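**Student:** After the sequence you'll find the predicted model.
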Amino acid sequence: MFRLTAGAALLAAAGALAVALPAAQAAPDRGGRDGWVPVDGMKVDLQVLAINDLHGALEPPTGSNGELTHENEDGTTETITAGGVEYLATGLREAREGERRSVTVAAGDLIGATPLLSGLFHDEPTIEALNELEMDVAGVGNHEFDEGWEELIRLQEGGCHPEDGCYAEDREFEGSNFPYLAANVVDEDTGEPILEPYAIENLNGIKVGFIGVTLEGTADIVTQEGIEGLEFLDEVETINHYTDELADRGVNAVIALIHEGGYPASPAYNADCGTDGANLSGPITEIAANTDARVDALVTGHTHQPYVCSVPDPAGNDRLVTSAASNGRLFTELNMTYDRRVKDIVRTSVEGTNQVVDREQEPAADLTELLDRWNELAAPVADAPIGWISEDITGRGTGTPEFPLGDLIADAQLAHALELDPEADLALMNPGGVRADLTYAASGDEGDGVVTYGEGFTVQPFSNTVNLVDLTGEQLLAVLHEQVTGVNEASPKILQPSAGLAYTLDLTRSGADRIVADTVTVGGEPLDPAATYRVAVNSFLAGGGDGFATLAEGGNPLVGDDDMAVLGAYLTANSSEGSPLSAPAADRITVVE
């Protein structure tokens, strides 16, 4: 029985490979790679295609969730749109053409925090789509545990949902055709992994081992009820242990699927990340530096960043560390040589690039059919009423720093936060996350003032979670300053405040001075720089999105429900046909112009 102690010191890496040259990042020539031995020789070609953080983005993602930064040859950048499983399928299938040994893998968060089409059906549509994509093996991420580990087992093995049942009379959910791996997720009593720790793929006579782990801190960012009885172990210790076990089974070619990531120096998906690890920061750098040198590549995720970087392993040899952003906008293509004599991957041969999931290509017909079928089932739910309003509740189209719908969403998030933690003080909502108005006028067959689930989802389509963090008063003031400084100085991003927060915004001033510090109050009391405040924000903001880096420093994190579910619950609880909800006054920020 294998049992590691979470948080123990990193093990020393063993089995160093021979000195390797920096791994190339140039795109492989599909017409043939010079110098590569034919497939019937001692050295053969191997292709690994990888995705991460799909989050059930079956339909082409909208807004920033569907955008990529492309770096041009002259150093300028442009924004391009990408994603959608119909196009991802086409891209993967084209990449596999002519390859005798190709395997498709993933590094977690394929499900969880998903859009309406997948989330309505407990992510069964996403699992079915991954089956069509010919996924071979996937590691778990933190969001695989959003509905609890037993639900994850059901998605692996199949069967109707225990509460909702089957969604079509003539079809029962069959589960995934690929194994989920959870090497460092163990039963706290037995120490045994709840799913297989690794998979050995036999690719026309060569064997490659894949070890799947999620971040050790998963327990801190998921609902505790869903992981009761589980322990999340150190990533490096776990990978190194199973690398030994694979070696004992005669498998020397090993690739780790790690749901933990980093932050590249450039946001462009095609930027040169260098060969010494200097252009990548974040948790994955320490993991990469300590993971057994016998592991040939690290496919990572969690941070939603695009990178193909070379980071030295414990033996000082370069090793590729990759991530394909999120939402199916990219897939990583790794090409390498396998040496039959040593039964291992030739490290110096490994090449990697991130490939754009271009929406100009032909969509895959079988995936289109899958989406159509689930969309038909979703329609009745999308049309269901979730609340009533007495007037239009306008969003960011008002042109004012604070707007009614932003306050309503922040109030809903504060109400949810108070259910999770009675000590919650306030909530903040990013203005860009409010995508539409709630309109009073009738839509379709509904009556005036009815808000349907579909309309609510149009307002909040990103499937963020509502998170709680601790901020000192000094940090909270820094967050308010970040609205009007740094990347937001020229075009301020004013966070929408819940009840409980008030201050003056003086637009006649410049820089941080536009936030009048001595006017900031929380719960009617002046802001205390030394006090600790419990603040609710969505997961996008909690990760430092939109230039709010201080929010990513918040302590004591707690992850709540999907933000759309939170909004729907608030509307249902606070409105009725006879007592519809009015628009908030949007007067929590006093604006001086």
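**Tutor:** Perfect, thanks for sending it. On a predicted model such as this, the values are computed, not experimentally measured, just so you know. Residues are numbered from 1 along each chain as shown.
**Student:** contacts, neighbours, all on C-alpha from now
**Tutor:** OK.
**Student:** hang on, Ala57 in a strand?
**Tutor:** No: assigned with DSSP: H, G, I helix; E, B strand; the rest coil, Ala57 falls outside any strand and is coil.
**Student:** Mind jotting down where the strands sit in the stretch 451-593 of the chain?
**Tutor:** 465-472, 496-497, 501-506, 515-522, 525-526, 532-538, 555-562, 589-592 (DSSP state E, counting those that start in this stretch).
**Student:** Of the ones you listed, which is nearest Leu371?
**Tutor:** Closest approach to Leu371 among these (C-alpha to C-alpha): strand 555-562, 22.0 Å.
**Student:** Put this next to the previous one:
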Amino acid sequence: MAATRKKNKAGRRILALGAGLATVGALVAAMPAGASQDRAADAGYGNGKGWGRMVDVQLLSFNDLHGNLEPPTGSSGRLTQLNEDGTTKTIEGVGGVEYLATHLRQARQGNRYSITAAAGDMIGASPLVSGLFHDEPTVEALNKLKLDVTSVGNHEFDEGGRELARLQNGGCHPVEGCYEEGRTFSGAHFPYLAANVTDEKTGRPMLDPYYIWERDGIKIGFIGVTLEGTADIVNADGIKGLKFGDEVETINKYAKVLERKGVKSIVALLHEGGMPASGAYNYDCDTPGAGAGISGPIVDIAKNVTPQVDALVTGHTHQSYACTIPDPSGKPRTVTSAASFGRLYTDTTLTYDRRTKDIVRTAVASANHVVTRDVTPAKDMTDLISRYKTLSAPVANRAVGHISADIENPLPDPKKPFADVERPAGNLIADAQLEAMAPADKGGAQLALMNPGGIRMPLTYAQSGGEGDGVVTYAEAYAVQPFTNMMTTVDLTGAQLITTLQQQVSGANLAAPKYLQVSKGFTYTLDTTKTGADRIVVDSVKLNGEAIDPAKTYRVAMNEFLAAGSDGFPVLKEHKNKLVGASDLDVLVAYMTAHSSASAPLAPPALGRITIVK
């Protein structure tokens, strides 16, 4: 049994709860049956599968599951495939943990050495069947998937460090208790790694910084980090006392630690990523030519991470790629990401040299594979989902509205770089927030702003739950707005509003713009021929057809996450006269109920609030 299966949870406790950091040990597995025959067959280089000098180790990986146990719907359940002739086609109906489990189990067959790893955001922003139970169902599913190790992502901190500690170590929820009589949550059977998340007072990692996988003398080390900017995109109250360090410095530091322990084969699990030139899952981002390749934060990180690291498994951007990016010595190194929501998994072959104890880089091969639904779903996962759906049914199945067609929330597409600037789901949410906060006793809001990352799913007309086409249930609304952020109405000057729009495309958001969704009546022009803050055409910013006056004060509705200046909008925390209202989820549900019925369903909101100049 590998070290990850050990239930020695004291070694994985968070320092904030008073437990010290313990290094994860490793146990050597017993020699497989028939090993003596395999040793002879694999003498020298052999076939790379067993006891010769060169041994193939399979690394299965995925990222950004976000508690999507059930098959994701709409655009969240699609992929783009690149055909040989250069055209693309859409693959419908992918993902779902029942199918991911089957694909992973089939992929492991015939591989003596197989590791399953993840690059963060396994939980958080989850649909109701997991989120209602504080993501205990997803952790249980990952245990059944035989996940060996994962890094933390920013969403692992959605409910704070103490809750992450409970998910790692087990125990019932401190407020809600256990969800089933006689059943206590056992916690994760795999380590969460957080090498660059440290206690501000002691400087020590809050979770294990690395993990050593060992079988038959083969040792592979894993270092797990989240993006340095995590503090800017999570609730500040939950991470008090924690510091998020530089990704490169941290990985390089622990690579040296692992090498001192005799571990020369190293994989970094990094919750930060990039944008390939194509949104197709099978795009070859090593193809030469203009417009080819990959961009974004992962490029500079990969170019500076020590050559001691043999591969990087990444996430956060929800993109799919299997690229090579040169390390500081100029040597190609594999960098992968498997999109999001369990739609893909990556299969990487790491060829291990027993003599040097290192990975042979030239022999590394990696590819993304689609989690199709044409395989037999894993019964243990079906049973797990069914159990939690039964528990959640009284809440989940309540109808809250009706829609006439899909209300989309398009994912970023490198081939359509501005398609996600204005989203139908974003317009719906912003309008709901404006209506809720417009009454004088709710703050008198004149417009609403919604952060795009807070919109997790589309509303899909046809659902698989059997409630009827066009019916929106509470569970579906929850999947769109799972954070339950409280709404606020605040004072902002016209100058601050204009600066807010400029911060969408400058400062912390220069490399990866975050386009706020705006309520009806608030309009402006985005000039994509320019760069940075200049992309916002200041004279175009209007409210109900009237130009925004920089000296005038406006009442603006937004969730508390934005009001705190998060997501790269520091100007928003300069607000005044804050009034707190209902949660964003309650606001959306109330709006859907008030504005739709079976005979008069709600149509997708029209676009056109943001004019794009290309």
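**Tutor:** Sure, I can see it. Here the structure is a predicted model, which is why all the values come from computation and not from measurement.
**Student:** before we move on, back to that, out of the strands of the stretch 451-593 of the first structure, which one sits most buried?
**Tutor:** Most buried of the strands of the stretch 451-593 of the first structure by mean neighbour count (mean count of other C-alpha atoms under 10 Å) is strand 496-497; its value is a mean of 27.
**Student:** Select, out of the strands of the stretch 451-593 of the first structure, the one closest to Ala382 of the first structure.
**Tutor:** Nearest of the strands of the stretch 451-593 of the first structure (C-alpha to C-alpha): strand 555-562, 16.0 Å.
**Student:** Any chance of a markdown table for the strands of the stretch 451-593 of the first structure, columns distance to Trp36 of the first structure?
**Tutor:** Supplementary listing: those in a markdown table, determined by distance: least, C-alpha to C-alpha, whole Å:
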| stretch | distance to Trp36 of the first structure |
| --- | --- |
| strand 465-472 | 47 |
| strand 496-497 | 57 |
| strand 501-506 | 64 |
| strand 515-522 | 62 |
| strand 525-526 | 69 |
| strand 532-538 | 49 |
| strand 555-562 | 49 |
| strand 589-592 | 65 |
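**Student:** Among those, single out whichever gets nearest to Gly456 of the first structure.
**Tutor:** Per C-alpha to C-alpha, nearest to Gly456 of the first structure of those: strand 555-562, 12.5 Å.
**Student:** Which of the strands of the stretch 451-593 of the first structure sits closest to Thr285 of the first structure?
**Tutor:** The closest of these to Thr285 of the first structure is strand 555-562. By C-alpha to C-alpha, the value is 21.9 Å.
**Student:** Touching that closest one from outside, list them.
**Tutor:** Contact partners of strand 555-562 of the first structure, identified using C-alpha atoms under 8 Å, 6 or more residues apart in numbering, comprise 113, 220-223, 416-417, 420, 463-471.
**Student:** try it again with 7 Å
**Tutor:** For strand 555-562 of the first structure, contacts defined as C-alpha atoms under 7 Å, 6 or more residues apart in numbering pick out 113, 220-223, 463-471.
**Student:** That one versus strand 465-472: what angle between them?
**Tutor:** Between strand 555-562 of the first structure and strand 465-472, the angle comes out at 160 degrees (axes from the mean of the first three to the mean of the last three C-alpha atoms, to 10 degrees).
**Student:** now the helices: where do they sit in the second structure?
**Tutor:** Counting by DSSP state H, one finds helices in the second structure at the ranges 35-41, 97-108, 128-131, 136-144, 161-169, 247-260, 297-304, 379-396, 424-437, 474-480, 494-503, 560-563, 584-595.
**Student:** Could you export those as CSV, including distance to Cys285 of the second structure?
**Tutor:** Shown next, in CSV, are the helices of the second structure (distance: least, C-alpha to C-alpha, whole Å):
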stretch, distance to Cys285 of the second structure
helix 35-41, 37
helix 97-108, 24
helix 128-131, 34
helix 136-144, 30
helix 161-169, 35
helix 247-260, 22
helix 297-304, 12
helix 379-396, 34
helix 424-437, 31
helix 474-480, 31
helix 494-503, 30
helix 560-563, 35
helix 584-595, 39
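**Student:** can you tell me which of those comes nearest to Asp358 of the second structure?
**Tutor:** Among these, helix 247-260 comes nearest to Asp358 of the second structure, with 10.5 Å by C-alpha to C-alpha.
**Student:** The closest one maps to which residues in the first structure?
**Tutor:** Aligning helix 247-260 of the second structure against the first structure (TM-score structural alignment) gives residues 235-248.
**Student:** That stretch vs the second structure, average offset?
**Tutor:** On superposition with the second structure, the mean distance recorded for stretch 235-248 of the first structure (mean C-alpha distance after the TM-score superposition for the first structure) is 0.5 Å.
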